[in-house]
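Asks: Just need the structure, nothing else, for what follows:
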Amino acid sequence: MSTTEIQDGNALPTVETARKLGVLPEEFDKIKDILGRTPNFTELSIFSVMWSEHCSYKNSIVWLKKLPKESDRMLAKAGEENAGLVDIGDGLACSFKIESHNHPSALEPYQGAATGVGGINRDIFTMGARPIAQLNSLRFGNPELAKTKWLVKGVVKGIGDYGNAFGIPTVGGELFFDESYNTNPLVNAFSAGIVEIGKVAKATSYGVGNPVFIVGSATGKDGIHGATFASEDITDKSNEKLPAVQVGDPFMEKLLLEATLEIIATGHVIGIQDMGAAGIICSTSEMSAKDAHGMIIDLDKVPTRQANMHGWEILLSESQERMLVVVEKGKEGIIQEIFDKWDLHCAQIGEVTDSKRLHFYQHGNLIADVPAHDLVLGGGAPQYHREYREPAYFQEFKKFEISEIKDVDTEEIKKVATHLLSHPNICSRQWVSQQYDSMVGTATRTTNSPSDAAVVRIRDIKRPDYEKSIAMTVDCNARYVNADPFVGTQIAVSEAARNLVCSGAEPLAVTNNLNFGNPYVPEVYWQFVEAVKGMSVACLKFSTPVTGGNVSFYNQSSDDGPVFPTPTIGMIGLVEKPEHQTSLDFKNDGDLIYLIGAPKNDIASSEYLYSFRGVKKSPAPAFDLDEEFSVQAAIRKLILSGLVVSVHDVSDGGLFVALAESAMPSTLGFEVSTDTNFRKDAYLFGESQSRVLVSIKPENQGEFQRMLGADLKAPHALIGKVTGADLMIDGQTIISTSEAQDLFGTSLGKLFA
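Replies: Model (predicted):
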């Protein structure tokens, strides 16, 4: 097709135009080669969003391909559908995914976070799965700053308002503060749902003549070039791009959920995809490329909220609560009737072709003609091998010597305990969780039974007595990853698996949200590469394949530099029976407390070292993947044996915090003795990995020790007992339980009051 046949109304764009749209000069040349001509502005805009980092993963895909993606439970190829999908038995599958909404949340925290929640849930129900729970992983800067307080309050309210109104419980998550996030917060949203195997919807398009529908909300000018905005650094001019932030409507999303599941159940849906990043152009191109087809789309038929929208605005808009649906020809009336019932837009805007191209018309004119395959990840989108280089700080961190830090005495133990229990990285997240509805749907098993992972019962109307539950968690200590990306990311995977195991679940699979700075900075890209390598090693060890996820680069600013590298791990597991679910809280005065796993003389990267001692430079905590695997195997067998009363992993804040978190829920105490083979600060506050705290009934001690010694051969030690009150170390009261509860429970709320 010649250039003259393309009607766009603008002069042909130049290299400078391309630069302003985030397209590199060499990419502009490649676009001209693909089209055989210079693109018009609409076509260049199409390529700019589809080849943005956010959509194409052009700077990350060469490494993401190396992640393990195979298991007997995998039902969808990683990254090829709207979300991951794993077999959980009995004809059911779990769909789950995590994605970021970092840049929008940095500018408009309420809508940025709210639309992140909406988008991730749409990814789940476009698979045909009904969402059952959501989590979030949040990172903010110095909590004393006014800007941080504004961001935290806005993000938390946005998540709560959207999730609560949508009717899906928010069952857990994580919250972390560090100055590296002062300008650029991280808002990662996770959702999981259940679908019957055989009733899964695909993100595809085929069948010449099959109609293409846009359904849900009308299209507006919000979110235009949102994908491009998410693919650049935060600067002092970023507020000028506020229109790139989407606006959400949870009540509309609830209607869309029900209508979507209903049309999928008809069996007449060929393919369906959420309109997230890059809107209509993303959905049409990815669905068409999947099965080597094309589409003819009439943009005049797209329901719009504003008059006289340009074609490129309609194509790139990221207005929320919209889907693209391809339907069997002749079944249009059935689909239309369902959406009419739910009072939602349902407009046929085009049809499927065999051209492998996308033809977009407006006002009777062809305004864009582009090949679908060349727009998408795995097709013609560029893939780069970026330069990477070990940063100078890495070797500096390794020079840390524990001998240069004085150990603690009894009085200082009390000071450290008070510091940690009230620290915003460790204290109770109750101020946050109270703003979320965790009990809607009445399937959450951990609201009043605290555990290391959230556990949600699977409701099956065909089998009212169905017993299985899904356990889920999101984990990443970014301080560890910054200290050593390879080891720190292994720890993130391991802690996610450990949290599931400690809750009584078998880990199944992973989704990830890889949050890093600018990939064109060699030191930042080195962090990314090392993190992916570490994730691969750990996921292989735990047989938890990566089902997909999200890469979020450009999380950095001119003032603060890059954020800590934050490869957030979302992991799901299966709890086969209710009696296998295990909580972290002590139950009975007099129960015995054991530490499973070997302590280390290590305080590296601990909250104690970082914030109490003020030492910022140290390596990742002591960690051995084989040791971690053995400890988790032992814990799983102990839980299945029924011998343990409570199980809690030792993580942020070390052993003392784990003990306190186990004691406080039932207003109990503990009396434990430290091991004289180790420094007291390392034993109590160090964060060396592969340790789990368990309590047992005294009458089960013999069988318990026999299993650990003879069958499991796991390192273990009896360290004390549960008491009626007070937290005691080596015969000294460190703090009363009531004081600990007050510090732990109210500190975050007071900080953000």
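Asks: drop to CA atoms for contacts and neighbour counts, all remaining ones
Replies: Fine.
Asks: And for stretch 14-30, what's in contact with it?
Replies: Residues outside stretch 14-30 that contact it (Cα atoms under 8 Å, 6 or more residues apart in numbering): 44-45, 48, 51-52, 228, 382.
Asks: structure for this one too, so we can compare:
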Amino acid sequence: MTNLAKVDSVDHAKSTPDVDQPFRELGLKDDEYARIREILGRRPTEAELAMYSVMWSEHCSYKSSKVHLKYFGETTTDEMREKMLAGIGENAGVVDIGDGWAVTFKLESHNHPSYVEPYQGAATGVGGIVRDIMAMGARPVAVADPLRFGPADAPDTKRVLPGVVAGVGGYGNCLGLPNIGGEVVFDECYAGNPLVNAMCVGVMKVEDLHLAHASGKGNKIILFGARTGLDGIGGVSVLASETFDGDESGGGRKKLPSVQVGDPFAEKVLIECCLELYHAGLVVGIQDLGGAGLSCATSELASAGDGGMRVDLDQVPLRATGMTPAEILSSESQERMCAVVDPSNVDAFMEVCRRWDVTATVIGEVTDGENLEIFWHDELVVDVPPRTVAHQGPVYERPVERPAEQDLIVADSANTLARPSTSDELRETILRMAASPNLCSRAWVTDQYDRYVRGNTVLAQPSDGGVLRIDEETGRGIAVATDCNARYTRLDPYAGAQLALAEAYRNVATTGATPVAVTNCLNFGSPEDPAVMWQFQQAVRGLADACQELGIPVTGGNVSFYNQTGAKPILPTPVVGVLGTIDDVTRRIPTGIGGEEGETLLLLGETHEELGGSEWARVTHDHLGGVPPKVDLAREKLLAEIVLAGSRDGMISAAHDLSEGGLAQALVETALIGECGARVVLPEGVDPFVWLFSESAGRILVAVPRTEELRFTDMCSARGLPWAKVGVADAGAQSLDIQDVADIPLAELREAWEGTLPKLFG
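Replies: The predicted model follows:
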């Protein structure tokens, strides 16, 4: 039991104004601490200091990014807002997709914890994003995982990657959520700072939408789910460390890792419990407990409500003895939710929780005051205006400066690099590229994920995008894709962010779905570096401007700063997730050719000599320089419209977008996925190398039944979309035969494409 004489109450804080407090160790600047004292009119208590330190952190307050993120709102038109039921600022974005259905989706990061403890870092990243979706009133239906690591053959990558993949798969598989998309990228810049981004998608009826607010005097605050422990305490580690001296489960305590420990089975039960509570109409407002734990949940609920809140920490179910108020408020123990419930519904709420064997406790109530008041053993230990904690943290306009070296990297064109010219050299390059870590098969990773659990998955890896049926009666479905080429963003942050959006948009369209909304996870280096802030500013503006031109809104996302090793930041990595809708999943477009014998292969779009930031430049020359491919958003929109029209009219039997590796890689993948050979004839007079390895954007390789070739090409020509016939599918050939270049057996291609990751990671 805590010694009450040592409790740092509000009264004690008033009477001891000059007590030294470890605010710097908790990440607060001198002026930030001074502002807290100004807000409160006194020094903060230990519990208040803990709350402000975690809630004013970069992760929770967005204090360095707010001034730039507002541009998303400035560029969102009324037409774009029409389908949005919830947007930036909520736990997750929600869009109305018609017929009474709504979809909620979001991307978040769990980068640093996944480096420290790969399995739990990745697992709790999945758990956290799933609870964000639950908090909107939706049933989570799928996850996706954009991952980035250091060099594939580096010793530390062999430590981090298997644990991360196991964590993503272990948590998602136990929840029964199919993993339908994502990426695995290797680059030197992520050595020591992997990126583990997690995406979740949920579905609900429009009327089931729930938001995080604590309104209604007398309404009860109920904490339910797992008990609160010492794991996951980061922001108050200095305050907590003084009391760690034994075993958490006994009379003493030990210092536990700052990385949270997840229990997917507890979360699965929590999902079902929440859905029953929603269905019974027992919830006024709800908030998940993720980053900053109870500090976040209580302050955000109170801030979004119409009154104050009283919380009694004595009522919080604990799994450790002797926890201090600061530790209880800052613990990020997983699988917890906080609900606002009308007093008349408390008994029914508790009965639902008992039925699911979920611990639930009334810890407070909504008041008619203005402050968030938190008590510990009848002592008032927190008395703060909730908005000052949750929404009125520091806002910094960090210096922004285009780095001088940017001109040097742009001037270092990839077009001057030595390139293959003979047939043998081109053949060897195709195989070398197919076997390279960033282009090879991801089956070693994705086979550890359950992609088809629940029976509604229509497309998943290795397809361009994931497609999921959400309505068995009508066949209505959704599609998702995540993308980012950080090499492009390094060369031009504005264009690179637009290229990330364009690729995700194109990948969704390639499945036969209509892109409707965007989420993002913006991974950058230190915001205190003016060059990094220039990259960030440019990427935000590029993404926002592109969304406006395409007519699809950014519904929410995440910013992750301080991704760097020492003073060296990662390549700017704005990961973009696009959500699409499809009215009938039976007309989805597969990726592999060979659905019909003799299909015609058509390359839609234009090919130019664009090699800056390309995989060819990386694999063969370890080169990064020049300018990225040009992005033409009007062309991307037209391309998507034509593919969708072709899908609806039965004119397309397979499709695969062109991105990293260019046409050569698209041909390799579509042939191997479809287990069908192809005979390829490049247009007369073109440079085979450029056509095979250029990464020009706005291109899709489609397979068209012979009977539909004329109708489809006439449609393309009529709408002004360039196209070229590049070959035919040939199941009998069992090779990829590129005339005058190479005739490579599928078995040899498969050995190259599928052998890399198993050799590296066993």
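Asks: picking that back up, looking at the contacts of stretch 14-30 of structure 1, spot the one nearest residue 514 of structure 1.
Replies: Proximity of the contacts of stretch 14-30 of structure 1 to residue 514 of structure 1 (Cα to Cα) peaks at residue 52, which lies at 16.0 Å.
Asks: The closest one: neighbour count?
Replies: Neighbourhood size, residue 52 of structure 1 [other Cα atoms under 10 Å]: 26.
Asks: and the corresponding residue of structure 1 for residue 724 of structure 2, helix, strand or coil?
Replies: When structure 1 is aligned by TM-score structural alignment, residue 724 of structure 2 is paired with residue 717. The three-state label given to residue 717 of structure 1 by DSSP: H, G, I helix; E, B strand; the rest coil is strand.
Asks: distance of residue 717 of structure 1 from residue 601 of structure 1?
Replies: Separation of residue 717 of structure 1 from residue 601 of structure 1 (Cα to Cα, to the nearest Å) stands at 16 Å.
Asks: Name the nearest residue to residue 141 of structure 2, ignoring sequence neighbours.
Replies: Once flanking residues are discounted, residue 141 of structure 2 sits nearest to residue 202: 5.2 Å by Cα to Cα, 6 or more residues apart in numbering.
Asks: Pull the contacting residues for the aligned residue in structure 1 for the one you found.
Replies: For residue 202 of structure 2, the aligned position in structure 1 is residue 193, judged by TM-score structural alignment. By Cα under 8 Å, 6+ apart, the contact list for residue 193 of structure 1 reads 94-96, 124-125, 129-133.
Asks: Are we agreed that residue 313 of structure 1 is in a helix?
Replies: Yes - counting by three-state DSSP, residue 313 of structure 1 is located in a helix.
Asks: Alignment lookup: it to structure 2.
Replies: Residue pairing (TM-score structural alignment): residue 313 of structure 1 is matched to residue 327 of structure 2.
Asks: Find the nearest non-adjacent residue to its match, please.
Replies: Spatially, and ignoring its direct neighbours in sequence, residue 327 of structure 2 is nearest to residue 240 (6.4 Å; Cα to Cα, 6+ apart).
Asks: The one you found sits in which helix or strand?
Replies: Residue 240 of structure 2 is located in helix 237-241, with elements delineated by DSSP states H and E.
Asks: Show me what counts as buried in that helix.
Replies: Residues of helix 237-241 of structure 2 classed as buried under the neighbour-count rule (16 or more other Cα atoms under 10 Å) are 237, 239-240.
Asks: what would the residues you listed look like in a markdown table with distance to residue 424 of structure 2?
Replies: Formatted as a markdown table, those follow (distance: Cα to Cα, whole Å):
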| residue | distance to residue 424 of structure 2 |
| --- | --- |
| 237 | 60 |
| 239 | 65 |
| 240 | 64 |
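Asks: with these in mind, which one is nearest to residue 154 of structure 2?
Replies: residue 237 (31.5 Å).
Asks: Point to the residue nearest the middle of structure 2.
Replies: residue 107 (2.7 Å; Cα atoms, centre = their mean).
Asks: what about the counterpart of that one in structure 1, is that helix, strand or coil?
Replies: Here residue 107 of structure 2 is matched to residue 98 in structure 1, going by TM-score structural alignment. At residue 98 of structure 1, secondary structure determined by three-state DSSP is strand.
Asks: ok, the nearest residue to residue 278 of structure 1 once chain neighbours are set aside to residue 242 of structure 1 distance?
Replies: Spatial nearest neighbour of residue 278 of structure 1, excluding adjacent residues (Cα to Cα, 6+ apart): residue 316 at 5.1 Å. Using Cα to Cα, one obtains 15 Å as the distance from residue 316 of structure 1 to residue 242 of structure 1.
Asks: Where do the helices of the stretch 401-550 of structure 1 begin and end?
Replies: 410-422, 430-433, 478-483, 485-502, 522-542 (DSSP state H, counting those that start in this stretch).
Asks: so which of the ones you listed is the most packed in?
Replies: Comparing the helices of the stretch 401-550 of structure 1 by mean neighbour count (mean count of other Cα atoms under 10 Å), helix 485-502 ranks first with a mean of 29.
Asks: returning to what we had before: is it possible to export the helices of the stretch 401-550 of structure 1 to CSV including distance to residue 88 of structure 1?
Replies: Formatted as CSV, those follow (distance: least, Cα to Cα, whole Å):
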stretch, distance to residue 88 of structure 1
helix 410-422, 38
helix 430-433, 28
helix 478-483, 31
helix 485-502, 15
helix 522-542, 17
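Asks: Out of these, which is closest to residue 66 of structure 1?
Replies: In terms of Cα to Cα, the element of those nearest to residue 66 of structure 1 is helix 522-542, at 7.3 Å.
Asks: So which bit of structure 2 is that closest one matched to?
Replies: With TM-score structural alignment as the criterion, helix 522-542 of structure 1 aligns to 530-550.
Asks: The matching stretch vs structure 1 - mean distance after superposition?
Replies: Averaged over the aligned pairs, stretch 530-550 of structure 2 sits 0.7 Å from structure 1 after superposition, using mean Cα distance after the TM-score superposition for structure 1.
Asks: which outside residues touch that stretch?
Replies: 68-69, 71-72, 75-77, 398-403, 489-490, 493-498, 501, 524-527, 553-554, 569, 572, 574, 633-634, 637.
Asks: in the stretch 351-500 of structure 2, which spans are strands?
Replies: Remark: strands assigned in the stretch 351-500 of structure 2 by DSSP state E, counting those that start in this stretch are 360-367, 372-376, 379-384, 457-459, 466-469, 477-483.
Asks: Selection in PyMOL covering whichever of the contacts of stretch 14-30 of structure 1 are buried, please.
Replies: Those of the contacts of stretch 14-30 of structure 1 that count as buried under 16+ other Cα under 10 Å are selected in PyMOL with:
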select buried, resi 44+45+48+51+52+228+382
